[in-house]
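Asker: Model the following, please.
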Amino acid sequence: MESDYSTFMDSAMAMGWSRISNMPLNELNAWIEDPSQMDAFIQELPQVKTLLSEKEMLIAQNRNAAEFNLNLGNPSLADAKESVLKAYEEAKKWKLQFEEKLASLSNLPDSAAEQRSLETTHALLQAAAAEAEDESDRTAQELLNGNISANDFVEAYRPKRVLAHMRKIKCEKLAELLATSDMVQHHRSNP
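Answerer: Below is the predicted model:
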C-alpha cells in the first residue's frame, strides 16, 4: 500500500515538475504573490483529482455503511425499548394493585390471627416467587441446551420473568408490612 502511494506521489511530482519547469518566470512569480494559483494548479493534477474522487467515494461508502449499521440495529433497539416500556407499564399496574390491596390490608384491625395469616401468605408468596424464578431459569437452561428456539424462548421467558419479579416485589412489600406491623404491635404491648 505504501509503495503504491510512493509510486503515485512520484508520478504526481514528476508530472508537476515537468509542467512547472516549462512555465515562464512571470507565472511562477504570480504563484508567489497569490498562493491560491499554486493550489489550483495542484488541484488540477490528474493524480490529485483521482485522489479526491477516491476520497469522496470512500466517504460515501462509509456513510452508507454507517447508515446501514444504524438501521440494522435500530429495529431491535426499538423492539427492546417497546418491550421494556410494556414491562414497565405492567409493573406499574401491578404495583398500583398491590398498593391498593396493601392499603386495604392496613385498614383492617390488627389481630394475632391476621398476623399469622399475613405470615402464612408471606411464606406462600415466597414459595411461589421461588417457583416462578426456577421456572424462568429452566426456560433459560432449555435455550442454552438448544431445546427451544430463540423466538420461543423470548415468548416463554419474558412472562415468566415478569411473574417472578412481580412475586418477588410483592413478597418484599409484604415483608415490609409484616415488619411494620411487628413494630406497631411491639410498641402497643410495651408503652
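
Asker: From here on, just use CA atoms for contacts and neighbour counts.
Answerer: OK.

Asker: where do the strands sit along this protein?
Answerer: Taking DSSP state E to define them, one finds no strands in the chain.

Asker: Can you tell me the centre-most residue of the protein?
Answerer: Leu77 (6.7 Å; C-alpha atoms, centre = their mean).

Asker: Which neighbouring elements make contact with the longest helix seen in the chain?
Answerer: Secondary structure assigned by DSSP state H gives helix 46-106 as the longest helix of the chain. Where contact means 3 or more C-alpha pairs under 8 Å, 6 or more residues apart in numbering; DSSP states H and E, helix 46-106 is packed against helix 2-21, helix 150-189.

Asker: Who are the packing partners of the first one?
Answerer: Which is helix 2-21. For helix 2-21, the elements it packs on are helix 46-106, judged by 3+ C-alpha pairs under 8 Å, 6+ apart.

Asker: Would you mind giving the orientation angle of the helix it packs on with respect to helix 2-21?
Answerer: 130 degrees (axes from the mean of the first three to the mean of the last three C-alpha atoms, to 10 degrees).

Asker: quick one, helix 46-106 and helix 150-189 angle?
Answerer: Orientation check (the same axes, to 10 degrees): helix 46-106 against helix 150-189 gives 40 degrees.

Asker: Helix 46-106: how far from the chain's middle?
Answerer: 7 Å (C-alpha atoms, centre = their mean, to the nearest Å).

Asker: The structure of the following sequence is requested for comparison with the preceding one:
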Amino acid sequence: MYPGQQARPPIPAKPSALSNTSHTPLPTIPSTFQELETRTASELAVLLNDEVEYDTFFNSLSCVQTMKQVRDDLRTKNEEVAKRGLSKESELELLQREIMSRHRVISEKKAILEGKLQKQQEIMKQFSTASMINNLEVAAGEAERSSDRTAEQFLNGTIDQKTFIQNFMQERKLFHLRSAKKESLMMSR
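Answerer: The predicted structure follows:
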C-alpha cells in the first residue's frame, strides 16, 4: 500500500442469477498485498516502469492464480453443460415433432367436436319451444287446407259422401289436435 492510500475492504462474491445448478464461489480480493509491502521503493519503481516485470509479478500473485483457476474450472463446466445440451438435441427434436403431431391431432379432434356441437345446436333448435310452436302452426295450417280441399272435392262431386266424411273427419281431427298442442306449448312458456 502506498502512503495516503486507504485499504479497500474485500469485495464479496455475488451468486450468479443465471446459474441454477451449482454456485462457484469467487475468491475474495485482499485489502493488502504482502508481496508489495516487502518490496523496496526501487523494486516497486521497476514494477511500475517495466511492463514485463509487472506482468510476471501480477501473474505470480496467489489471488490471480486462484481467479485463473476458477475461470478455467468455469470454462470446463460450461463446456460440459454445452455438450450435455447438444447431446439432447436429437431428443428435443423428437419431442418437438411429437408435440406438433399431437397438436395436429388435437386440432382435428377440435374441428370434429365443433362440428358436432354445431349439429347438436341445430338439433336442439329444432326441439326448442318456439320451433315446436312454429312447426305445429305450420302443420295445423296444412291439415286445415287439406280439409278445405276435401270439402271442395265433395261439393264438386269428385268424391262420394263416405270418402268425404272419412277424410274430412280425419283431417279436422288432426287440425284440432295440432292446434291444441300449439296452445298448450304457448301456455307453458
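
Asker: TM-score for the pair, please.
Answerer: Overlay of the two chains. TM-score (TM-score structural alignment, normalised by the length of structure 2): 0.36; 95 aligned residues with a C-alpha RMSD of 4.2 Å.

Asker: if we can go back for a sec, do you know which of the helices and strands packed on helix 46-106 of structure 1 lies nearest Glu100 of structure 1?
Answerer: Smallest distance to Glu100 of structure 1 across these (C-alpha to C-alpha): 12.1 Å, for helix 150-189.

Asker: Buried ones in the closest one, by neighbour count?
Answerer: Within helix 150-189 of structure 1, the residues scored as buried using 16 or more other C-alpha atoms under 10 Å are 153, 157, 160-171, 173-175, 177-178.

Asker: I'd like to know which elements that helix is packed against.
Answerer: Here helix 150-189 of structure 1 touches helix 46-106, helix 112-145, going by 3+ C-alpha pairs under 8 Å, 6+ apart.

Asker: do you know which of those lies nearest Ile32 of structure 1?
Answerer: When these are compared by C-alpha to C-alpha, helix 46-106 sits nearest Ile32 of structure 1, at 21.1 Å.

Asker: quick check: angle from that closest one to helix 112-145?
Answerer: Relative orientation of helix 46-106 of structure 1 versus helix 112-145 (the same axes, to 10 degrees): 150 degrees.

Asker: all helices of structure 2, in order?
Answerer: 34-37, 41-49, 51-60, 62-87, 89-126, 129-156, 161-188.

Asker: how about the helices and strands packed on helix 150-189 of structure 1 in JSON lines, adding distance to Asn29 of structure 1?
Answerer: Output for these, formatted as JSON lines (distance: least, C-alpha to C-alpha, whole Å):
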{"stretch": "helix 46-106", "distance to Asn29 of structure 1": "23"}
{"stretch": "helix 112-145", "distance to Asn29 of structure 1": "77"}
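
Asker: nearest to Gln37 of structure 1, of those helices?
Answerer: helix 46-106 (15.3 Å).

Asker: Redo the helices of structure 2 as TSV? Include mean neighbour count.
Answerer: Formatted as TSV, these follow (neighbours: other C-alpha atoms under 10 Å):
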stretch	mean neighbour count
helix 34-37	12
helix 41-49	12
helix 51-60	12
helix 62-87	13
helix 89-126	12
helix 129-156	16
helix 161-188	15
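
Asker: how about Glu135 of structure 1, what does it touch?
Answerer: Neighbour list for Glu135 of structure 1: Lys160 [criterion: C-alpha atoms under 8 Å, 6 or more residues apart in numbering].

Asker: could you redo the last one with a cut-off of 6 Å?
Answerer: Neighbour list for Glu135 of structure 1: empty [criterion: C-alpha atoms under 6 Å, 6 or more residues apart in numbering].

Asker: Tell me how far it lies from Ala80 of structure 1.
Answerer: 22 Å (C-alpha to C-alpha, to the nearest Å).

Asker: likewise Ala129 of structure 1?
Answerer: Distance of Ala129 of structure 1 to Ala80 of structure 1, given as C-alpha to C-alpha: 25 Å.
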